[in-house]
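**Q** Requesting a structural model of the entry that follows:
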Amino acid sequence: MVLRLAGKEQGMDERVEKTPDATLHQRILSEVEARILSGEWPPGHRIPFEHELTRQYGCSRMTVSKALGDLVRRGLIERRRRSGSFVAHPQVQSAVLEVHDIRQEVEAMGLPYAWKREARTVRSARAEDRKRLDLPARSRVVAVTGCHLAGRQPFCHEDRLISLAAVPEAEGEAFDGNIGPGTWLLQQVPWSAAENRISAVAAEPEIADALAIPAGTACLVIERRTWISDQHITQVRLTYPGDRHQLVAAFTPSQA
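**A** Sure thing, here's the model as predicted:
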């Protein structure tokens, strides 16, 4: 097969030789892919058998097999023994969000880390506390607020509740050193499950002042609960200035 490329000036006539099998391989690949992506061939649709495609395109069976193999590797089709090839069903994917240590996040950027405590109280759980941690009546909690610094700049504001039923050691911890509550908890208490709720908010005046940003600035808020077995450990509200933080989630195909 010869492809002729016409030059803009007279005499600029160039010929590019391509082997028939290489060209047909790409044509089969492109046309089958286009039918799948357009929805013409929906999930579960049977792809024509190799001998049918061989006859349709006038090529070797090896060329057809190679094109279908490439589509399998792209996740567009699946081959079933003795049944043929079918358009693959999309796989459900799940976000994997870890419980990160903010100190490690800051140090990974090459900046010195610091924790600045604002307030700490030990109290009987209020109605709002019980809702945040799903606690029974007469529970006791430690409430801590403060700011994580990256260099001299506020990095993240923290508002945390710790259940004393799950972590009684927290009652004797002042959280006024250079170790934030999250880092301390990761060192002290194993956790078996976590829940993250992510939202975008406009910074209220008190939070804006702590983060040294104008009130109303767009912020990223992560509300996290962790527990071990069926016992809640902590609930924290982390507020990041929107232009200083990115949330990256890794994805993995579902095995279902």
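
**Q** make it CA atoms for all contacts and neighbour counts henceforth
**A** Will do.

**Q** Now do the strands in this protein.
**A** For the chain, the strands defined by DSSP state E cover 2-6, 13-17, 77-80, 84-87, 93-96, 113-124, 140-150, 153-163, 193-202, 218-228, 231-241, 250-253.

**Q** Pipe these into TSV and attach distance to Phe175 and mean neighbour count per row.
**A** Formatted as TSV, these follow (distance: least, C-alpha to C-alpha, whole Å; neighbours: other C-alpha atoms under 10 Å):
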stretch	distance to Phe175	mean neighbour count
strand 2-6	73	11
strand 13-17	72	10
strand 77-80	55	18
strand 84-87	57	19
strand 93-96	29	12
strand 113-124	7	17
strand 140-150	8	22
strand 153-163	11	22
strand 193-202	22	14
strand 218-228	19	20
strand 231-241	15	23
strand 250-253	32	11
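
**Q** Here is a second sequence; please produce its structure as well for comparison:
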Amino acid sequence: MKIVRDATLHQRILGDIEARIVSGEWPPGHRIPFEVDLAADYNCSRMTANKVLTQLAKSGLIERRKKSGSFVAQPRAQSAVLAIAEIEAEVQSLRLSYSHIVHARSKRRANAADKQRLELSEAASVLDITCIHQAGAAPFCLEERLISLATVPEAEAETFDTVSPGTWLLKRVPWSAAENRISAVSAGASVAILLDIEKGTACLVIERRTWSPAGPVTSVRLTYPGDRHALVAKFAPGGEG
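**A** Below you'll find the model as predicted:
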């Protein structure tokens, strides 16, 4: 009978903690009660409490820190590898408020690096934009974007104060081809400052280029702190492409 009781308590404790996390009662960073406290609260063994915390950690709901205890994990946004997702939608999927800040915006003649990024065959004007996307009060993603003004001349008059460059382009400029390049990098000094993370923090970088029938549209580099984002790809056996 003790085995049945322990199993029932395990599910009850697990359900109680999951409910508090999912409802937002225990937000990201909230300290979970220690094993000894859970054992006392539920009149169970420390082993049962430990098994519950281990299961929660494996599911990604909490993170266990040596000598510090267990804490509600920061949510991780997911985006499809082959899709062009709006960052605002990614943030809202985490049930957090979204905002963005235009950190820098300038129009200039394309240099050699710009021509390579956008695959421009001749000198042209580009719009160079840096945005910081926020989830709540915290930086979520750094956007570094070039827009070809030869292909999208109307972008020159847009401030992007009320709508982010990526969202604006998706709604205004049909694209016919896209390319994604995904890599893991350590945050340099300037990126660390803008994302409010430590220099050297592991980051996920998505570099994307899009084209329309009129020519290259944009090249963007999106940098996410590595512990806050995941990429998902769905495919079927024997599928083409």
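
**Q** ok, now which ones touch whichever residue in the second structure pairs up with Pro205 of the first structure?
**A** In the second structure, the residue matched to Pro205 of the first structure (TM-score structural alignment) is Ala189. Each residue near Ala189 of the second structure by C-alpha atoms under 8 Å, 6 or more residues apart in numbering is listed here: Lys199.

**Q** Name the SS class of Val22 of the second structure, please.
**A** helix (DSSP: H, G, I helix; E, B strand; the rest coil).

**Q** quick one: it and Ser186 of the second structure, what's the gap?
**A** Using C-alpha to C-alpha, to the nearest Å, Val22 of the second structure is found at 31 Å from Ser186 of the second structure.

**Q** Please apply the same query to Gly215 of the second structure.
**A** Taken as C-alpha to C-alpha, the span from Gly215 of the second structure to Ser186 of the second structure is 33 Å.

**Q** Repeat that for Ala138 of the second structure.
**A** Ala138 of the second structure is 19 Å from Ser186 of the second structure, by C-alpha to C-alpha.

**Q** What of Ala214 of the second structure?
**A** Distance from Ala214 of the second structure to Ser186 of the second structure, by C-alpha to C-alpha: 36 Å.

**Q** longest single helix anywhere in the first structure?
**A** Determined from DSSP state H, the single longest helix within the first structure is helix 20-37.

**Q** could you check the angle strand 2-6 makes with it?
**A** 80 degrees (axes from the mean of the first three to the mean of the last three C-alpha atoms, to 10 degrees).

**Q** ok, so what distance separates the residue mapped onto Phe251 of the first structure from the second structure from Ala83 of the second structure?
**A** Aligned counterpart of Phe251 of the first structure in the second structure: Phe235 (TM-score structural alignment). As defined by C-alpha to C-alpha, Phe235 of the second structure lies at a distance of 13 Å from Ala83 of the second structure.

**Q** before we move on, what about Glu207 of the second structure?
**A** 13 Å.

**Q** ok, the nearest residue to Gly188 of the second structure once chain neighbours are set aside - contacts?
**A** Leaving aside its chain neighbours, Gly188 of the second structure sits nearest to Lys199 (5.7 Å; criterion: C-alpha to C-alpha, 6 or more residues apart in numbering). Applying C-alpha under 8 Å, 6+ apart, we find Lys199 of the second structure in contact with 186-189, 192.
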